[in-house]
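Visitor: give the three-dimensional model of this entry:
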Amino acid sequence: MRVIVADCSAEYTGRLQASLPLARRVILIKADNSLLIFSELGSYKPLNWMVAPCTIHDITPDPSDHDPSTPVPEKIIKVTADKTSDILEVTFQHIYADNTYDLGEDPGLIKDGVEDHLQRYLAEQIERIGEGARLVRREFPTAIGPVDIMAVDAEGTHVAIEIKRHGGIDGVEQLTRYCELLNRDPLLAPVRGIFAAQTISPQARVLAEDRGFECLLLDYDEMRGVEDDSLKLF
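Guide: Below you'll find the predicted structure:
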């Protein structure tokens, strides 16, 4: 990661035209050559950027190529998109810091209570979908992607379970596609669906029930054995 603090201006040309006037900013250049320009205030999003795949050209300006009445920039960084004609050119009038850091491999963001945790706990507690239920497997493979959990209920019917943190219409549509595909397999059919989430929007619940799916609310703290610390009378 390269971090530059500088007085700079920028011009973006290509599918859109945009410019940033001269001001003090922070420029991040990632290992894949993506360049992002940030200001001190405002949104967390960059003011302008060019994402990979792209090529960076680090240019030291020649004073003879510039108007004598204007100051010569210390540096120009030109970023060209590899697949389009887009160009982002950053002109540095004064550089306060230009440092490169090796951040190593990032393990990624780990969130507590995300779908993977919910999936694991529900697989371990599969009787939450009904007494006598048995787990077939997590990440049950299909031609259009894995079903979060495949189980068999007490009657021997296969159950496809789609798990979300916050259940919306997109999740119901995803479960619909899985069940339509699985029900074409005579060794599995009939397959019923369960839409499981920590919260389910009213619209998603109506759609799920209209399509014959059961909705199951998941209490993450209860599933992982966290006791409620709230005061109880009994």
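Visitor: when you work out contacts or count neighbours from here on, use the C-alpha atoms and nothing else.
Guide: OK.
Visitor: show me what the biggest strand by length in the chain is packed against.
Guide: Counting residues, the longest strand found in the chain (DSSP state E) is strand 87-100. Counting by 3 or more C-alpha pairs under 8 Å, 6 or more residues apart in numbering; DSSP states H and E, the packing neighbours recorded for strand 87-100 are strand 2-13, strand 75-81.
Visitor: going on from the helix ranked longest in the chain, what's the next piece of helix or strand?
Guide: Selection of the longest helix in the chain by residue count, based on DSSP state H, yields helix 169-182. Downstream of helix 169-182, the first helix or strand assigned by DSSP states H and E is strand 191-200.
Visitor: so which elements touch that next one?
Guide: If you count contacts as 3+ C-alpha pairs under 8 Å, 6+ apart, strand 191-200 packs onto strand 158-167, helix 169-182, strand 214-217.
Visitor: packing partners for the shortest one?
Guide: Secondary-structure packing of strand 214-217 (3+ C-alpha pairs under 8 Å, 6+ apart): strand 191-200, helix 202-210.
Visitor: for E162, find the nearest of these.
Guide: Smallest distance to E162 across the helices and strands packed on strand 214-217 (C-alpha to C-alpha): 5.2 Å, for strand 191-200.
Visitor: now the angle between helix 169-182 and that closest one, please.
Guide: With axes from the mean of the first three to the mean of the last three C-alpha atoms, to 10 degrees defining the directions, strand 191-200 sits at 170 degrees from helix 169-182.
Visitor: ok, the closest residue to R15 other than its chain neighbours to M50 distance?
Guide: Counting by C-alpha to C-alpha, 6 or more residues apart in numbering, R15 lies nearest to D86, which is 6.4 Å off, once chain neighbours are set aside. Noted for D86: a distance of 9 Å to M50, by C-alpha to C-alpha, to the nearest Å.
Visitor: ok, the two, which is more surrounded?
Guide: Taking other C-alpha atoms under 10 Å, D86 and M50 do not tie; M50 has more neighbours (21 against 17).
Visitor: one more to put side by side:
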Amino acid sequence: MRVVIASCSVDYSGRLDAHLSRATRLIMVKADGSVLVHSDGGSYKPLNWMSPPARLAELEPDDDDREAGVVARWEVRAAKTEDRLVIRIFDVVSDSSVELGVDPGLTKDGVEAHLQELLAEQIEVLGSGYRLVRREHPTPIGPVDILARDAEGAAVAVEVKRVGGIDGVEQLTRYLDMLDRDPLLSPVQGVFAAQQIKPQARVLAQDRGIRCVVLDYDALRGMDDPSSRLF
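Guide: This next block holds a predicted model:
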């Protein structure tokens, strides 16, 4: 990972246009190709970012930028769309890189881990004819919760959450991109499964062609029979 603190301005163009005026910010360049721009507020959320797969090019500033005091121009281009992130750097406070290695992944709480186990055992909850390939299927950026095949034999990657938010959809999107590079699996469908899925996460998932499935924990545990409910 490369971490840069610099005075910079940021312009994003593509599905939407956005501009950040010059200020001192934190720029993170991750090994998966993502680039994130943070301020000293707003909790964990970046001000702007480019999701992988993407390509970063460090360019010399043009005459207009040089006159404005720009010392470096970064262009980050998405691999599959026309989206582009341009970061103009005026002054670098610090610039460091470190190899983080392979992350072991998040240790999930009991409910989330149990949901994954139960869904793997009852994979046809996702659809008739589904069959389990394996749990914790490895990718270069960490394991996807479940890899399955649907009734037609197509590969399906499933990410399981207790409460499904935007971060979970982004995580599954990264896994799908990695899995799609395997000719034995491609094209890989995505399923985002959770006890509760937040509205924004559902919209983002649907926009990316990812199917959302709400899981009934009690029914999976055999403690509730949905067919016997009055409502």
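Visitor: give me the neighbour count for the alignment partner in structure 2 of A196 of structure 1.
Guide: Taking TM-score structural alignment, the alignment pairs A196 of structure 1 with R221 from structure 2. Neighbour count for R221 of structure 2, taken as other C-alpha under 10 Å: 13.
Visitor: likewise for L119 of structure 2?
Guide: L119 of structure 2 - counted by other C-alpha under 10 Å - has 22 other residues nearby.
Visitor: same question, D67 of structure 1
Guide: Per other C-alpha under 10 Å, the neighbour tally for D67 of structure 1 reads 9.
Visitor: just to be sure, it is in a helix?
Guide: No. Counting by DSSP: H, G, I helix; E, B strand; the rest coil, D67 of structure 1 is located in no helix; its state is coil.
Visitor: ok, now which ones touch it?
Guide: Counting by C-alpha atoms under 8 Å, 6 or more residues apart in numbering, D67 of structure 1 makes contact with nothing.
Visitor: now do it against S85 of structure 1, distance only.
Guide: Where S85 of structure 1 is concerned, D67 of structure 1 sits at a distance of 27 Å (C-alpha to C-alpha).
Visitor: same thing with E162 of structure 1?
Guide: E162 of structure 1 is 42 Å from S85 of structure 1, by C-alpha to C-alpha.
Visitor: have a look at the two and say which one is more surrounded.
Guide: E162 (25 against 10).
Visitor: is it correct that that one is in contact with F195?
Guide: Yes. Look at E162 of structure 1 against F195 with C-alpha atoms under 8 Å: they come within range, at 5.2 Å.
Visitor: now for these two: what residues contact both?
Guide: Common contact partners of E162 of structure 1 and F195 (C-alpha under 8 Å, 6+ apart): G171, L175.
Visitor: what residue in structure 1 is paired with A113 of structure 2?
Guide: A113 of structure 2 maps onto D116 in structure 1, by TM-score structural alignment.
Visitor: what residues does its match make contact with?
Guide: Here D116 of structure 1 is in contact with no residues (criterion: C-alpha under 8 Å, 6+ apart).
Visitor: ok, R25 of structure 2 - how many residues close by?
Guide: R25 of structure 2 has 19 nearby residues by other C-alpha under 10 Å.
Visitor: ok, and the closest non-adjacent residue to it?
Guide: Ranked by C-alpha to C-alpha, 6+ apart and with sequence neighbours excluded, the top spatial neighbour of R25 of structure 2 is S39, at 5.1 Å.
Visitor: kindly report the same for I87 of structure 1.
Guide: T80 (4.6 Å).
Visitor: so the one you found makes contact with A52?
Guide: No. Contact criterion C-alpha under 8 Å: T80 of structure 1 and A52 do not qualify, at 9.5 Å.
Visitor: gap between E180 of structure 1 and I169 of structure 1?
Guide: Applying C-alpha to C-alpha to E180 of structure 1 and I169 of structure 1 gives a distance of 17 Å.
Visitor: could you do A204 of structure 1 as well?
Guide: With C-alpha to C-alpha as the criterion, A204 of structure 1 and I169 of structure 1 are 5 Å apart.
Visitor: grab the longest helix from structure 2 for me.
Guide: Structure 2, longest helix under DSSP H: helix 166-179.
Visitor: which residues in structure 1 does it align to?
Guide: By TM-score structural alignment, helix 166-179 of structure 2 lines up with nothing in structure 1.
Visitor: structure 1: which residue goes with the residue nearest to R25 of structure 2?
Guide: In structure 1, S39 of structure 2 lines up with S39, judged by TM-score structural alignment.
Visitor: so what does L217 of structure 1 match up with in structure 2?
Guide: Counting by TM-score structural alignment, L217 of structure 1 lines up with no residue in structure 2.
Visitor: then D98 of structure 1?
Guide: By TM-score structural alignment, D98 of structure 1 lines up with D95.
Visitor: count the neighbours of the spatially closest residue to its match that is not a sequence neighbour for me.
Guide: For D95 of structure 2, ignoring the flanking residues on the chain, the nearest one in space by C-alpha to C-alpha, 6+ apart is V4 at 4.4 Å. Here the count is done by other C-alpha under 10 Å, and V4 of structure 2 has 18 residues near it.
Visitor: do L26 of structure 2 as well
Guide: Neighbour tally, L26 of structure 2, other C-alpha under 10 Å: 21.
Visitor: how about the one 3 residues further on?
Guide: Here the number of neighbours of V29 of structure 2 (other C-alpha under 10 Å) works out to 18.
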